[in-house]
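**Student:** Can you look at this prediction? I've put the sequence above it.
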Amino acid sequence: YHAIQAGMDMGIVNAGQLAVYDTIDPELREACEDVVNNREPKGGGTATERMLELAGRFKGTAGKEAQERVLAWRDWPVEQRISHALVNGITEFIDADTDDARRAAERPLHVIEGPLMAGMNVVGDLFGAGKMFLPQVVKSARVMKQAVAGLLPHMEAEKLANAASGIDNGERQTAGKILMATVKGDVHDIGKNIVGVVLACNNYEIIDLGVMVPAAKILQTARELKVDVIGLSGLITPSLDEMAHMAAEMEREGFDIPLLIGGATTSRVHTAVKIHPRYAKGQTVYVADASRAVGVVSALLSNEAKAGYVENVRAEYKKVADAHARSEADKQRLPLARARANAHKVDWTGYEPPKPSFLGLKVFEGWDLAELARYIDWTPFFQTWELKGRYPKILDDEDQGPAARQLFEDAQAMLAKIIAEKWFAPKGVIGFWPANTAGDDIRLFTDEARSHELATFFTLRQQLAKRDGKANVALSDFVAPVDSGKADYVGGFIVTAGIEEVTIAERFVRANDDYSSIMVKALADRFAEAFAERMHEKVRKEFWGYAPDENLAPDDLIGEPYRGIRPAPGYPAQPDHTEKATLFRLLDGERNAAVSLTESFAMWPGSSVSGIYLSHPESYYFGVAKVERDQVEDYARRKAMPLAEVERWLGPILNYVPARYAEAAE
């Protein structure tokens, strides 16, 4: 603070321990300044002695005196109390403080536009400067929503009274109106909700249409409500094609407002190559995370900054697209026949595939939540909240540590409630079937006679030319071929944390508690993944039983050091989401696990995991990456699916421009 006053332009600080200057206890602050400025304390003695005395007192303070110090801010003026509550995420007193401010204000609206927005501006500044982290901002939003909810009845009463008297009520002035939606066929919304909270904290009005929203509804709502920006979110790869379609529809219907793109599968490259060119009248911008959203939106809605910002984005996207084209041109890919000739070679002669303990299906309900909690991988949980780092090291991170520890403490508190009160009801189903491969297809049979096919899992093969003798792999390489004479098997699974997360999250939203709503969804995701991990362990040791002596602690499983894999349709080893349809038919997922598929093959409820089990010791995870037209045409023939439909589902991995896109470009 004093260095800045003296002209310092830049400083290196521990943001996790940086207190707001005005919130430091006045006595402690004065003692600190005595040390920093090398001045004698007013009460005599040396600055060092005074600091040591205070340090011991503040560190050891307990009981009533500690409580008095903690609540000292309650004696501040109401505007400062509101700002303190917002910055620190304290809801305990906000109703009373907001009411005090309302009584002193001319209108209830002035409380929102005055002390509440002033406090949120502080939050926004601290977040933008890296002095607050996302979990803290979401807590601040919870305080803001609770305060506004308390003012709404008074605002409605004023509105009715003014209407009766013919007085213009006047509307709250916001920084802009933003429509947000998870695109058609996609059910995932945690990231979207977080971005909405951050933008709302910066005085943007958010219209959230929810999940699985068709393009027509998004555009109709945008036109009717005259929004300033549209933001699209999605997690699964089919959502990428839906976003590109949305951009083309905005172009066709004459929109020119900014289009924001975000979500786990989105990227700057995909936005620059596949979405940006379809929307020439407006500007498409990829938003990597919530911390960047405010800067992007403010630039796009600024009369002074917009033109320069858009020019820079377009120049950047041209460079990205050109670099991507050069990179892809430099990569050599093999014709499908040569890729197949370079398949992963397994010596089946000396290998006997293990037989599962049962064939058919096994359904599970009411799995112990406490047991599943032991299998939670916490690193992705912190990533959901945009805290980057691996657990448990992140708890001691120099910058993020304090925020991570507080978030983890809150998560543990909710986790205890989830377990004790059985908020979730996990369900799952697994199955095993006789199987052998024919080419790149995994054929499943009705019984051990293997004379009648039950279903086929179609796989895709890597086509990138490899060095050092590395294979061009497909999942079918890890299952014994029909002509090997070996009786092999394949398993499948669907597990879910349960539909209850949806109801609970909605309850928190109605209570203006976005923090808890996002928290419960994030924990539901962790339970689903933990369930998948625990089920796979049971499969290896018991249900399939090919690793009965495996002895790994839950934490050891995160690195997947065990034998066998559980690849999922829609992920790198099999990018085709439509293969889920076969898996769900085999397992009767809707009846046995209460999990269904959307039109884009997203699973509902969102906190669900599915995949197949492969047991061979040489099986491993890989990415198919880009594929050529010859494989796509062959794949379409094998699946008996129209080529255009296959190209739509495989859009993100095509190494060519499908005819329908080429015609549209012309």
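**Tutor:** The structure has been received and is ready for your questions.
**Student:** Going by C-alpha atoms from here, please, whenever you check contacts or count neighbours.
**Tutor:** Will do.
**Student:** and Val111, what does it touch?
**Tutor:** Contact partners of Val111, counting by C-alpha atoms under 8 Å, 6 or more residues apart in numbering, are 98, 101-102, 105.
**Student:** hey, where'd the helices end up in the stretch 451-600 of the chain?
**Tutor:** Secondary structure of the stretch 451-600 of the chain, counting by DSSP state H, counting those that start in this stretch: helices at 500-510, 514-538, 579-587, 589-593.
**Student:** Quick one: those helices as TSV, columns for mean neighbour count and distance to Gln383 too.
**Tutor:** Listed next are the helices of the stretch 451-600 of the chain as TSV, based on neighbours: other C-alpha atoms under 10 Å; distance: least, C-alpha to C-alpha, whole Å:
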stretch	mean neighbour count	distance to Gln383
helix 500-510	16	19
helix 514-538	23	10
helix 579-587	19	27
helix 589-593	19	28
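**Student:** Please compare the first structure with the one that follows:
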Amino acid sequence: VKAGAHALDICLANPDRNEIEDIKQFLPLISRNIKIPLMIDTTNLEIAELACKITAGKMIVNSVNFEFGEEKAIKAIELNRKYGAKIVFGLIDEDKERGIPILAERKIAIAKRAYEFMVKKNNFPQDDLIFDALVLPVAVGGEYSRSALETIKAVGEIKKLWPDIKTILGISNVSYGLNIRAREVLNSVFLHEAVKEGLDCAIVNIEKLLRYSSIDKMEIELCKDLIYATKESAAKELSDYFKEKKEVKVEKSGNYTNNEKIYFNILNGVKADIEESIREELKIKSPIEIINGPILKAMGEVGRLFSNGELIVTEVLSSAEVTKAAISVLDPELKKNKNSNRGKILLATVRGDVHDIGKNLASVIFESNGFKVIDLGIKVPAEVIVEYALKEKPDFIGLSGLLVRSTEQMSLTAKELSSNGISVPLILGGAALTEKYVINNIIPVYGAAVIYAKDAMDGLNKVLSYLSGDKISYSKGENLEVKENKVAVIEALKINSEYYPSKIAVPKDLKRKIFMDFDIDILFENLDWPMFNFKFLRAGPANKFKIKELEKTLIEFKEEIKKNKLIKAKGVYQFFKANSQNNSVLVFDENENLLTEFVFPRQQSGKFLSIADFVSPIEKGQRDYIAFCAVNCGENLRENISLFKEKGLYVKAYLLESLSLMLAESFTETLHFHIERDWSLLSENSYDSSSRPKLKGKRYSFGYPACPDLANQAKLFSLIKPEDIGLTLTDNFMMEPVAAVSSFILHNEKAVYFSLCLNLKTFFFIVEFGRIFAFFA
């Protein structure tokens, strides 16, 4: 349980003992001391019922099947109706002649029979049914040589037929007959392959389960040859390999030294016994030897795996949590030695910028690697950074920013630091920052080394390289190729009347609609999970199995968010009358009074588009309509993140911030639907939570390609008053809290998305909000 099990499988069947008496004595004891679900594994359903009576909460009953007909299945249905028990249904039937099913085809036939009997005939809840496709010892050979492949195929087919029914496998059966070292590796590779096909649950010895990315590639290939039956000699080759191999990396083994246990615990993100291992190691080594030894060695390997795409962000943070737990044990001794850390780094998000998700990630990574971190937070003016730099005397200063305006602040801050005689290495990064900008605009004004970092891990690696004497920084006076960065002046060259709306959609009313506690379940249903995985986990289709492993954590954390109201969704929108005039959109109130004017730039080539082209012109004499919208999912966000970080719960802190950002996007999409419904563009019942409605209009946000001027945010705020839902603007017109989105919506179906610069690759960094992994941003 300490190692991270989600449920505990209990089997007390023993021919030399009384199973009923053992259940009566053992289950109450285990129930009082373990707060995770229990699975009773027994062939006797009378004993299973006794377990359901004794144990609080929802029991999982294993070993139900058709081996002796339908009698046991009927009893299992009764257990579900009386106690709410989940049922693991093994895909075995009465056919003694053919025995245990090996081929996927037969397993699926039994699954279909079980589905018809349990669900169709007896109304058994699908959520409480778990199919066990059965794992057999693949290394035995003969008819079993394809058994692992057939089981994986069966799991995939079950998930296609019944997506809502869970699947489970007893993983260790696959490696029966091999030596212990081979078993541990084969079990982990087989689990990995099964999860890729959709496996939901696995019965494993979690302390012997290896992280897939830590397994040698040669060992993976040998296991795959056996699992997929690509070679007749696969079992022998795997067995021979491990007979010759003296050592296999495992998370925990009695044969390992404490030094090795610390390394593998951090590498694999396992907290179990880390504090005990550290205390034992302290008896023979100093704290700094432990930090510079297994701790930094493990985090260095984590960094390498992350850079290669073999780990996702949450796995890095899990390793950081273990490191934090290790450091907490060392801390009392470290405080006795002032020179015990690798250096001090001062971090800040520059003035006017509220984005800090990447900065927080960098803070965790640097701290986990032996640096003392002083985090000044967000919107930090240059003079404050100078003040703390003089006071704290850091070894490095890290500056971050998200948008183009923030890069200007970095340049100003670098100049202020230099004019005050500060010459420590400067680390710079962020979504809007490029190496070219650093060379052109920051190197010339700073009198010391400057390090450009593309992301948090790159920043750490470059700092470590700098400390070792490698050349990874730039300095003023070096012979650098500095190319002039000319900014074209965009003029109003052409008005595109063909984009004017064909007809005007009139909203129901012009009243302001405000939501102070929107249903967060709807927002989770509409959340763009593939984009979440890409943006915040840095996980694409190739990381399918890692995403699957994280799914349970996300589900549990979602419930925690709802229960403790960690995220509260507030929103506002309102319709206004509008017309275009040249490159401007004029906004009027219901009494025809002019409220404000938005000036939109126009492309200098191509189709010469401007957003004004999508609104009916004033000379036509008919009012058009525009909707403005703002949402806030970041109330008390920073405080809640800080609480998680103080407890060393870095994964939860990161997930809370990233989910808040994505839920704000989901909320905006949801309100867009409400707006189009009020516009009568969508019917009242066209919304289906299982699939997003196809919106007819277009939604734009200031700061993005078609309307990059963030100063227009002030005008949007004057119209719909987002202050009432807790939003404010910084000096640079960025919203706070950061988990917020503002936008305007046009009903015109001719409207399109476009960029003022036709070479999107050149200017993509200006508007790509998704690069949250930029260093500190």
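**Tutor:** Structure's in. What do you need? Because the structure is a prediction, the values reported are computed rather than measured.
**Student:** before we move on, back to that, between the contacts of Val111 of the first structure, which sits nearest Gly611 of the first structure?
**Tutor:** The closest of the contacts of Val111 of the first structure to Gly611 of the first structure turns out to be Thr98 (C-alpha to C-alpha; 50.7 Å).
**Student:** By neighbours, which of the contacts of Val111 of the first structure wins?
**Tutor:** Neighbour counts for the contacts of Val111 of the first structure (other C-alpha atoms under 10 Å) peak at Thr98, which has 26 neighbours.
**Student:** what does that residue align to in the second structure?
**Tutor:** Using TM-score structural alignment as the criterion, Thr98 of the first structure maps onto Ile278 of the second structure.
**Student:** quick check, its match in a strand?
**Tutor:** No: under DSSP: H, G, I helix; E, B strand; the rest coil, Ile278 of the second structure sits outside any strand and is assigned helix.
**Student:** which residues does it contact?
**Tutor:** By C-alpha under 8 Å, 6+ apart, the contact list for Ile278 of the second structure reads 258, 262, 326, 329-330.
**Student:** Give the aligned equivalent of Ala711 of the second structure in the first structure.
**Tutor:** The equivalent of Ala711 of the second structure in the first structure is Thr578 (alignment by TM-score structural alignment).
**Student:** what sits against its match?
**Tutor:** Applying C-alpha under 8 Å, 6+ apart, the residues near Thr578 of the first structure are 569, 601, 649.
**Student:** where's it relative to Ala665 of the first structure, distance?
**Tutor:** Distance check for Thr578 of the first structure against Ala665 of the first structure: by C-alpha to C-alpha, to the nearest Å, it reads 27 Å.
**Student:** and what of Glu599 of the first structure?
**Tutor:** Distance check for Glu599 of the first structure against Ala665 of the first structure: by C-alpha to C-alpha, it reads 26 Å.
**Student:** Neighbour count for these two, which is higher?
**Tutor:** Applying other C-alpha under 10 Å to Glu599 of the first structure and Ala665 shows that Glu599 carries more neighbours, namely 12 against 9.
**Student:** From the structure, what's the count of residues near the nearest residue to the more buried one once chain neighbours are set aside?
**Tutor:** Nearest residue to Glu599 of the first structure in three dimensions, chain neighbours excluded: Gly185, at 5.2 Å (C-alpha to C-alpha, 6 or more residues apart in numbering). Neighbour count for Gly185 of the first structure, taken as other C-alpha under 10 Å: 22.
**Student:** Return the distance of Gly469 of the second structure relative to Leu426 of the second structure.
**Tutor:** Going from Gly469 of the second structure to Leu426 of the second structure by C-alpha to C-alpha gives 16 Å.
**Student:** out of these two, which sits in the busier spot?
**Tutor:** Each of Gly469 of the second structure and Leu426 has its neighbours counted (other C-alpha under 10 Å); Leu426 has more, 25 against 9.
**Student:** Let me see the contact set for the aligned residue in the first structure for the more buried one.
**Tutor:** Structural alignment (TM-score structural alignment) places Leu426 of the second structure against Leu259 in the first structure. Going by C-alpha under 8 Å, 6+ apart, Leu259 of the first structure touches 229-232, 247, 282-285.
**Student:** how about Phe557 of the second structure, what's its partner in the first structure?
**Tutor:** Counting by TM-score structural alignment, Phe557 of the second structure lines up with Met414 in the first structure.
**Student:** Could you find the closest non-adjacent residue to that match?
**Tutor:** Nearest residue to Met414 of the first structure, sequence neighbours excluded (C-alpha to C-alpha, 6+ apart): Val520, at 7.7 Å.
**Student:** and the one you found, how far is that from Ile207 of the first structure?
**Tutor:** For Val520 of the first structure, the distance to Ile207 of the first structure (C-alpha to C-alpha) stands at 22 Å.
**Student:** again with Val473 of the first structure
**Tutor:** Separation of Val473 of the first structure from Ile207 of the first structure (C-alpha to C-alpha): 45 Å.
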